[in-house]
Each structure stands twice: as structure tokens, then as C-alpha cells.
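Asker: Give me a model of this one.
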Amino acid sequence: MADTPLPTTWAFDSPLTDVPAAVDARLDRFLTGQAGRYDGIDPVVTDGIADLAGFMQGGKRVRPLFAWAGVRAVLESGAEPTGDEAVQVLDAVSSLEFIQACALVHDDIIDHSDTRRGRPTVHRTFEARHRSDRWNGSAADYGVNQAILVGDLAFAWADDMLADAGIAASSLARAREPWRQMRTEVVAGQMLDISLEASGSEDPAGPYKVNTYKTAAYTVERPLHLGAALAGGEESTVTLLREVGRDIGIAFQLQDDHLGVFGDPAVTGKASGDDLRSGKRTHLLLNALRLADAADPEAAARLRAGVGSVTTEDEVDALRQIIVDSGAAQESTDHIRTLTDRAVSRLQGAGLGRAITEELIAVAHRLTERRS
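Answerer: Below is the predicted model of the structure:
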């Protein structure tokens, strides 16, 4: 576990910029406790817990940040405090990171990824141990099987951390609905994503639907909903925050898709045109195919043939140009701006506290205008 100092003070008006470090500290505390509780089972379990703890280091903590924003949005609108302590609510929202860990561990298996944030993925780590110890059977299968279980463990510990946060039973009851919805939506979004790749569908509505459930709902909308519920927010406030979260979340993913084609490798840390090389069926790509089919079928055919097979920078540049010429890149940029502007406008007219309104607007712009 990382040696992250616990926050000496944590209050309901703590700024969003302080959330990531505070979440790190609470996760370290929880993981240390879990390791002490279960390390005696077997060394393989000890290794799995250590791998999970290492895997969870370095995240941006976007989901707890938005959940904390939901808490503050309600309280700074004049709602009566629920009686929970701020650090207890911080623990509750920090539990979201275990759902994220589960999703990423399993995502790395699905995508056959070797690394995550510069470290070997969990399944590759277990695979390497199998090879090093010269065990029986397939090292690759062993790695995948153990990583699936580590992801499952993270999913279970999300529930444990929420339940053990110490918040009142009434607060936990209010959190139950967004929590249940979010867990199902992230799995459903992943199922949609896998089926989209397998079906070969070129309907741009497919990845947009994936974006709605796998990214927007899970990353922004439901965390805001969860935070507002924990704070006892009224239905009108919850609805407003969910609408804002949906727009920011979709814009966030569309910007991610844009960076997957046009991002600077020195900034993103990924290969130039990474999505074009891997053949990822994003909304940007499928919309470009749709537009090019209508305006320039030969260009559409080159794009269709090149995606997933290009290797050189010149080949990637040629596909990028087709996407630009089709108008899809500009459409995507315009839609990102429209969604962000609508979210900002809703926040400005919502009557929330000034501080949280300004902080949420700043986060919205940072996520939807980012370059990495």
C-alpha cells in the first residue's frame, strides 16, 4: 500500500481539487485493513490483494470527485446536513474506485492489454508468476483466471467500503438506488461495447449508446447522483445534476475518441492514431464512414480497409485526412462544445452555491478540453 498521509481535516466545503489526494488516503487505509484481515488465507491471495492495491495507484479519482461535487451541490444549496461526518461521506464516495478497478482489470483482459499506467496489467502479472514458478498448464489462462477474480474482489470491496463508511442507515438507503443502477449500467455498457465490436455494425448510434452507459452514466452522471443522494438532495436537484453529468460524460468520451485519432503521443502517452491502429469502433470513426459513404465512396473504402491494419505514420495520416475531409471531426468537436455549453448553462441557472458551481464548470471544461 502507498504511504499516503490521511487528511488531517476534511470538511463538507473541501474543494474538488483536494478530493484525489484525500481519496488516495482513504483507499490506502481501507486496503491496509483488508490486507491485514485476509493475508493469512494463502500467499496467492496476499499477492492478489497487493496487485489490486498497486493497480489502484495513480488514478485521477474522477468518480469520487463528481460524487463529492454532488454532496456539496446539495449542501451548498441550503439543504440541512444529514448528520454524517464529512470523512464518513468521503469514505462512501471513495468506494467508487473499487468499481473502477474492477472495470479496468476486466477491460485489460478483454482488450489483451499488457500495461496500464506504465505497469504490467494484473493478468500479465499473474501470468509472469506462473512462468517464473514453472507451474502446470497455460500461464496465459492462469493469468486471465486470477485477474478475473481480482476484479471480482474489487467489485465486492466496493460494497464493503460503502457499507463500512459509517454513514447513517438513512443515508445508505438513499444511496442504494444510484449505486445499484450504476453497477448494472457499467456492466451493460461493457456488454454493449463487446457486442458492437463483434457484430461489425457501422451504425454510429451504437458507440454513442455505449458512451452513454459505459462512460457518461458511470463516470459522471451516477457519481453526481450518488453524492446528491448521500446528502439528501431533492428530486429536482438530483435530476439537474444527472442531466449535467450525462452531457459532461458523453462529451468526455467523445473527446477521448478524438484524442485516439488526433492526439499528440507526447501528451497522451499512446501511439499516434492509436484507435486507427487498433480498429476501435468509435462514434467518430463510424460517423466518418457514414459521411464518407455518401460523399466519397472511394475514400470510405480506404478508411474501412485501413482501420485496424495501418502500421506506418503515413498510413495513419491518410486515414486521419479522410476523417477530416468527411466532416466527422468537425461534427464531433462541435457536439462536444454543444454538450459542454449546455451543461455549463444548466449549472449557471441551477441556483447552486457559487463555489461549487464555479468548480464544477472548471472541471467540465478540463475534462472536455483535455489533451491527454
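Asker: going forward, measure contacts between C-alpha atoms and count neighbours the same way
Answerer: Will do.
Asker: residues near the closest residue to D203 other than its chain neighbours, how many?
Answerer: Of all residues not flanking D203 in the chain, L286 sits nearest, at 6.5 Å (Cα to Cα, 6 or more residues apart in numbering). If you count neighbours by other Cα atoms under 10 Å, L286 ends up with 22.
Asker: and this one, so I can compare the two:
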Amino acid sequence: MDGDVSGAVGRVLDEWLAGRVARAGALDGTFAADLAHRVADFTGRGGKRVRARLLWWAMRACGGPDVPVGAALATGAALELLQTCALVQDDVMDGSATRRGRRALHVDVAAQYAPGAGGRGAADLGAAAGVLAGDLALVWADDLAAAARSELREPRRQQVREVWSDLRMEMVAGQYLDVHGQVTGSRSPARAIRVAELKSAMYSVERPVHLGAVLAGARPEQVEALRRSGRCAGVAFQFKDDLDGVFGDPARTGKPCGDDVRAGKPTYLFAVARARAVARRDRASSEVLARCLGDPELDEAALDRVREALVATGARAAVQSRIERLSERSTEYLERARPLAPGAERLAALLRATAGLPPVGAGGTGGAR
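Answerer: Predicted coordinates:
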């Protein structure tokens, strides 16, 4: 399995999704075509399976040859379905038109019915479909996670159940705080960090690593060090995503550039820019940020002015520096965990890549500036 973790998880997903889609088809053809098939397709072509790989390599780093391979692969596949839930519903809440270089699921459903339902009716149907598709992905994720746990013995089964339960609630809390910040204008860097922890760091990195460690039967102190390592890498991951949301290339990121600005997302990048503009009495940058953040009709010229303000205030450089420091701390915590080779090296490399830094030796060590 070590040679192709993503492929192994993909095969588990393919088998599981085929069974779920078949059951949906037996229930109702429209439901299966509009939702079940789209959830399966979205999950099947999804990403780099980073969460599943983090789980796997944390398990391999902490355990010997006798590890629950089947349960690990199935739990990793369940994480992929949980990610589908998060992304599909996030696109609805943010009004995002694309995801992974294609139409967002709710937009795709709306387009299917637009000729007959009319513009507004189709849009409403699409939004409802997005919410329900996310719910369906969550149901399938829970079913698969429960099936994976059935292969484990106590107390490990209960430990995995508790981590999975915490992970789900943290994901929902993070998404709510993200939307809450957009509406209320919460602007403090500390609040932005908490949102980053809950919305991304914990469910995307810390908890997958935690699950892998628990599946391996790791010692409590080892689990704690690995969780801290994962959280640091996960916050760095979110900060890198924030930078990509403003400065990234859509061809590489698979999503439009500037949506975070138009939505007025309470990101750490924007919080730092505001704070620095005030501290430096940079009225021009303050006015640009106040006027543009949260304006859904912002054009490209205005987006460029926001980018200029983020650079002028030093926010872009400060966030990049914070990413590098977080990555260093992630490495330090990983070393404290004293995991075993060969999994330790693979886990370290994956955490570093997750934080958005190049491999050690590829253009420098990537240490903090």
C-alpha cells in the first residue's frame, strides 16, 4: 500500500460509491442522477487525497507491521467524502461558480434546469441541491467510517469514534465562524487564526494525523505531539490558501482568484493588512480595504488595488513568513513524537508539502525569515 496510498483509497471509494449510487438509483432515478451521481463523481475525481495520506503515514510512522490496513484505508476514504460535504456546501454559502476547474455542483444543477425552471427557480433548486448533496456526502462518510470502525477492537474503536465525532463538529464550527465573520465583519488576527484552525487546520490535517496515530495504537504523548505538528501545518495550509485566493493562478488552484476579497472573508491575510494599515497610518491602504473587501461586484482593476494594498502594508510578506515559521514548528513537534522510519520521513515530507513549502533541499530549507 505504501507505494500508492491514493490509489488504494481510490479503489475503496470506487467500490463504496458504486454501492451507494446503486442504492440511490433503486430509491429514485431523479435523486440518483441529480445528487448521488454528482457526489460520487465529485469525490471520485477529487484532489490529491492529502487527508487520507496523512492518516496513512501517521499510522505507518507510529506503528509496526501489524496495523489495521483495511480500517485505515476505509477511514481515509471516509475523510474524502467528508471533504466533499465541506466543499460542496462551502461553494453554496460563498456563491462560488467553479470548483476544481469545473462548474460547482450547485451551479451545474441550476444549469441543467435553467431552460425549464427559469433563472431564479433554477438557482434556488441548485442551491438546495448543493446543501443536500453535502448532506448526502456526510451520510455516506459516516456510514463508511462506521464500517471501518467495526474492524477494530476496543478501546481503539471508541477512540477512533471520538476523534471522528470531534472532527465533524469542528468542521461545522469552522464553516459557521467563517460565514459569521463575513456578515459581522469580525476583523481581529486572533479571530482569523481561530477560524483557520477550525475551518481547515483541524479537520484537514490535525485530525487525519490524529486518526492515524490512534489506529496505530500510539502512546498518548506521541499522539499529542503529532496533533500539534498537524495543527501547525494545517494553519500554514490555510494561510497559503488565503494567499492563493488573492494572488494565485486559477489554472493551478482550480478556483477563481478574488472570491475571498469579494466575499469579505475574515482571513488572517486581510486582518493583518487592516491592522498594519492602521498602525502605519496608511490611509490609502485602509480606504482600499474598507471599500473593496466584501464588494461582490468588484472588477479586476479594483482587485489589483487590493493586491497592491496587501503588498504595501507588508501583509503578504508577513503571512508568508508566518507560514514558514509554522512549518518549522510542525517539524519540531514531529521530532518530539519520535515516530518510526520509513513512515516518519514520508509524514514529514507530506506535512511540509501541506504547509505549502518545497521539499528540504529544493531551493533551500524554507526556514523562517
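Asker: list the contacts for the residue nearest to D203 of structure 1?
Answerer: Applying Cα atoms under 8 Å, 6 or more residues apart in numbering, we find L286 of structure 1 in contact with 202-204.
Asker: again, only using 10 Å
Answerer: For L286 of structure 1, the contact set (Cα atoms under 10 Å, 6 or more residues apart in numbering) comprises 201-207, 280, 292, 304, 323, 328.
Asker: Q182 of structure 2 too?
Answerer: Residues near Q182 of structure 2 by Cα under 10 Å, 6+ apart: 94, 176, 260, 263-267, 293-294.
Asker: Please convert the buried members of the residues you listed into ChimeraX selection syntax.
Answerer: Selecting only the buried entries of the contacts of Q182 of structure 2 in ChimeraX, with 16 or more other Cα atoms under 10 Å as the criterion:
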select :176,260,263,264,265,266,267,293,294
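Asker: Show me which of the contacts of Q182 of structure 2 is closest to L326 of structure 2.
Answerer: When the contacts of Q182 of structure 2 are compared for distance to L326 of structure 2 (Cα to Cα), T267 wins out at 16.6 Å.
Asker: Could you find the closest non-adjacent residue to that closest one?
Answerer: Distance criterion Cα to Cα, 6+ apart; nearest residue to T267 of structure 2, sequence neighbours excluded, is A192 at 5.4 Å.
Asker: what does that neighbour align to in structure 1?
Answerer: Taking TM-score structural alignment for the superposition, A192 of structure 2 sits opposite P207 in structure 1.
Asker: Could you report the distance from its match to R290 of structure 1?
Answerer: Per Cα to Cα, to the nearest Å, P207 of structure 1 is found 13 Å from R290 of structure 1.
Asker: Does A190 of structure 2 lie in a helix or a strand, and which?
Answerer: Counting by DSSP states H and E, the element that carries A190 of structure 2 is helix 189-196.
Asker: what's the mean gap between that helix and the aligned bit of structure 1?
Answerer: Its matched residues in structure 1 lie on average 1.3 Å from helix 189-196 of structure 2 after superposition (mean Cα distance after the TM-score superposition for structure 1).
Asker: what span of structure 1 lines up against whatever helix or strand comes next after that helix?
Answerer: Counting by DSSP H and E, the element after helix 189-196 of structure 2 in chain order, helix or strand, is helix 207-215. The aligned range for helix 207-215 of structure 2 in structure 1 is 222-230, by TM-score structural alignment.
Asker: Assign the aligned partner of L96 of structure 1 in structure 2 to helix, strand or coil.
Answerer: Counting by TM-score structural alignment, L96 of structure 1 corresponds to L79 in structure 2. Per DSSP: H, G, I helix; E, B strand; the rest coil, the local secondary structure of L79 of structure 2 is helix.
Asker: In which helix or strand does the aligned residue in structure 1 for A18 of structure 2 reside?
Answerer: Matched by TM-score structural alignment, A18 of structure 2 corresponds to T32 in structure 1. T32 of structure 1 belongs to helix 19-38 when assigned by DSSP H and E.
Asker: List the buried residues of that helix.
Answerer: Buried-residue list, helix 19-38 of structure 1, by 16+ other Cα under 10 Å: 19-32, 35.
Asker: what does stretch 350-366 of structure 1 give?
Answerer: 350, 352-353, 356-357, 360-361, 363-365.
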